[in-house]
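In: Here is a sequence together with a model predicted from it:
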Amino acid sequence: MKRNLYIGIDGGATKTKVRIEDADGCLLTEAQSGPGTIRTNVSKAWYAIIDGIQTALHKIDLDLYDQTHHYHVGLGLAGTEVAESCEEFLSQAHPFASIALKSDAYTACLGAHQGKEGGIIIIGTGTIGLKIEKGVVTTVGGWGFPHDDEGSGAWLGMEAIRLTLESIDHRREPSDFSKAIFRHFKKDLDHMVTWSNQALPTHFAELAPIVVEYVKRKNPDAIHLVERAGVAIARTYDALVKQSTLPKLPVSLLGGLSHSIEPWLPKRIRTRCKPPQGDATQGAILMIKKSEGFIV
């Protein structure tokens, strides 16, 4: 009799995380691979997912194509708001016994609240708010960059470029922060402008650590950017709460920049945010188990 194993996938713009559990919910292995977003390239996303799963399985001397296991996979992927990408992704042949696909924000929310009602705000390369309440999913933001994602890593990077260009042509006074951004491009204005016109959100987000570093150095320009990010995230929080029927909607802040932006949120929000109980890979496993009737 084949053994059931459950795979949780968290596929984002920069990396894909893999978690594999047995039927009792015991962690067997984990791994990471390349970007798993389906927004721009479905084939590359599938490659990253399979590569990550194989890497994880090989750690415990298993293989995705063996005949001794049923592999059930829950996928939380960035880019699911693009219907055509979802259709293309799900139309591909795969080796899994069952499959369930939702957004990475959805599975992150499931994991953060262990399948119970609640909300999340992800602050990473992009940003999105999402809540699950009485089985109904409500999202705020997350429409993509540059037309949305205010307060995200990509947005911080873009605003840092804008501020630096304004200092170069004397629309504002240069600061240690703007000089640091310019040094990142080896003080080559043509290179910086060309890069900015071609850069993807992940590229802009690579500048966010410079913003965070100069906030620590108390640079006014950098602080102004994270203050603006805090205002944007607060608007996302308020929009989630406004649409909730719960007396106190539990909300968790997630993503690589959440700890850097949280201090710049209003106190009323900071005191109500709750630490996540789990991550998006755990939420993806909860999702596939529920969709297959293994849990209620």
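Out: Thanks, I have the structure now.

In: switch to C-alpha atoms for all contacts and neighbour counts from now on
Out: Noted.

In: for residue 32, what are its contacts?
Out: Counting by Cα atoms under 8 Å, 6 or more residues apart in numbering, residue 32 touches 15-18, 52, 55.

In: Residue 7: how many residues sit nearby?
Out: By other Cα atoms under 10 Å, 27 other residues sit near residue 7.

In: Would you mind measuring from it to residue 188?
Out: The spacing between residue 7 and residue 188, counted by Cα to Cα, to the nearest Å, is 46 Å.

In: this is the other structure I want to compare:
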Amino acid sequence: MDFVIGIDGGGTRTRAWLTSLDGRVVSRGEAGGSNVHQKGVEASCRMLVEAVAMARTRASRSGVQLNARPRAVFAGVAGAGAVRDQRALEAALAPALLCHQENCTVDHDLRIALAGGLGGAPGLVIVAGTGSACYGRVSEGLSWKAGGWGPAVDDLGSGYWLGVESMRAVVQAADGRRMPTPLSDAVLTALGATTPREMIDRFRDATRSGMDRAVASALAPTVIGAAESGDHAALEILRRGAEALAAMATAVVERLAVDAPRLEQGVTAGGLLETEGFYFRLVREAVGRVLPGFALSAVRLPPVAGAVLLALEQALGALPAAVTENVAAAASGAAEPA
């Protein structure tokens, strides 16, 4: 069977889908995170290959006979915003997957999130997961990105940022700089700590072991839950995060409007914004205040499905509607492969 490979190389998880040329997903695989900035090219490539290997093994066990070479591979990899990283990953990934070099493409993960959200139509994607960024695309060669500079200086509105801000609120309430709220107890409980000092010690230990991003990001649902319950400290954090994400969207829209018609639609993606929940609504309101009339919705297809669509375009050119519908059916769970 001729097939293509779509890969979503995230910061904490890598997902691969193997898809027939009519868009039917025949197998899926997973591996650990593959952010190229965090892991380097060699380790990142290893996770990408591991996810595909799992999918191929599952396909074989279910009786699916795949050709040795995929027709095309498209991988969206966290941290792969620089062309040098993209080319280095392509050079390592193509031979490992037995793919012809010219048919193996690596881009940043925002590209596949946008492809899954708008199916190639002009627009932007606001991503808030462990990190954050906004990416807009009008056509080939005309795109812009705001944010995504990493947790040390950026990633505003992300899960990591929400977690750090919640811990900051805890220590400020503890020393009298702000009024205490139930958020403090919720954060301490989530971290298994009983005092702010113990909380700091636990986060310092996580930082030493390289788990600080995961630990801080895991606090984001606690912050959102507290805000939904009316905690004013948590709500203030979420509102600042939403405004930061809206500022990214504004930067992208204004920059692309210099050379093309003004973008009027966008989607959200990432663990915090993949559904139209409480934080999404705050982000949509913030975007509406700075970009009146802009249409923002949660992403319709996951980023890995966007990678599959881009791989299929690479193999086939313009995609028939039936192919896109088959990919969407797999993404919605209507068609569950191995």
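Out: Yes, it's here. Please read all numbers here as calculations on a predicted model, not as lab measurements.

In: mind listing the strands for the first structure?
Out: Chain-ordered strands for the first structure, with DSSP state E as the definition, fall at 3-11, 16-22, 27-33, 69-77, 98-103, 118-123, 127-133, 136-141, 251-254.

In: Show me where the stretch 151-300 of the second structure has its helices.
Out: When assigned using DSSP state H, counting those that start in this stretch, the helices of the stretch 151-300 of the second structure occupy the ranges 159-174, 182-190, 196-208, 212-217, 220-228, 232-256, 278-290.

In: and the first one with strand 132-139, angle?
Out: Angular relation of helix 159-174 of the second structure and strand 132-139 on a 0 to 180 degree scale: 150 degrees, by axes from the mean of the first three to the mean of the last three Cα atoms, to 10 degrees.

In: Mean per-residue distance, helix 159-174 of the second structure versus the first structure.
Out: On superposition with the first structure, the average gap between helix 159-174 of the second structure and its aligned counterparts reaches 0.8 Å (mean Cα distance after the TM-score superposition for the first structure).

In: So for stretch 184-203 of the second structure, what gets flagged as buried?
Out: Residues of stretch 184-203 of the second structure classed as buried: 184-188, 191, 193, 195-196, 199-200, 202-203 (neighbour count, 16 or more other Cα atoms under 10 Å).

In: got a markdown table for the helices of the stretch 151-300 of the second structure, with distance to residue 47 of the second structure too?
Out: Output for the helices of the stretch 151-300 of the second structure, formatted as a markdown table (distance: least, Cα to Cα, whole Å):
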| stretch | distance to residue 47 of the second structure |
| --- | --- |
| helix 159-174 | 22 |
| helix 182-190 | 29 |
| helix 196-208 | 23 |
| helix 212-217 | 18 |
| helix 220-228 | 26 |
| helix 232-256 | 29 |
| helix 278-290 | 30 |
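
In: And those: which comes nearest residue 115 of the second structure?
Out: Comparing the helices of the stretch 151-300 of the second structure by their distance to residue 115 of the second structure (Cα to Cα), the top pick is helix 232-256, with 16.7 Å.

In: What lies in contact with stretch 145-154 of the first structure?
Out: Outside of stretch 145-154 of the first structure, the residues within contact range by Cα under 8 Å, 6+ apart are 123-128, 141-143, 155, 201-208, 226, 228-230, 232-233, 257.

In: May I see the ChimeraX selection of the buried members of the residues you listed?
Out: Buried members of these can be picked out in ChimeraX with the line below, counting by 16+ other Cα under 10 Å:
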select :123,124,125,126,127,128,141,142,143,155,201,202,203,204,205,207,208,226,228,229,230,232,233,257
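
In: Residue 131 is in contact with residue 147 of the second structure, correct?
Out: No: if you go by Cα atoms under 8 Å, residue 147 of the second structure and residue 131 don't touch, sitting 9.2 Å apart.

In: Aligned to residue 168 of the second structure, what sits in the first structure?
Out: When the first structure is aligned by TM-score structural alignment, residue 168 of the second structure is paired with residue 162.

In: who touches residue 18 of the second structure in this structure?
Out: Applying Cα under 8 Å, 6+ apart, we find residue 18 of the second structure in contact with 3-6, 25-28, 52, 55-56, 308.

In: Leaving out chain neighbours, which residue sits closest to the residue mapped onto it from the first structure?
Out: Using TM-score structural alignment as the criterion, the counterpart of residue 18 of the second structure in the first structure is residue 20. Counting by Cα to Cα, 6 or more residues apart in numbering, residue 20 of the first structure lies nearest to residue 7, which is 4.5 Å off, once chain neighbours are set aside.
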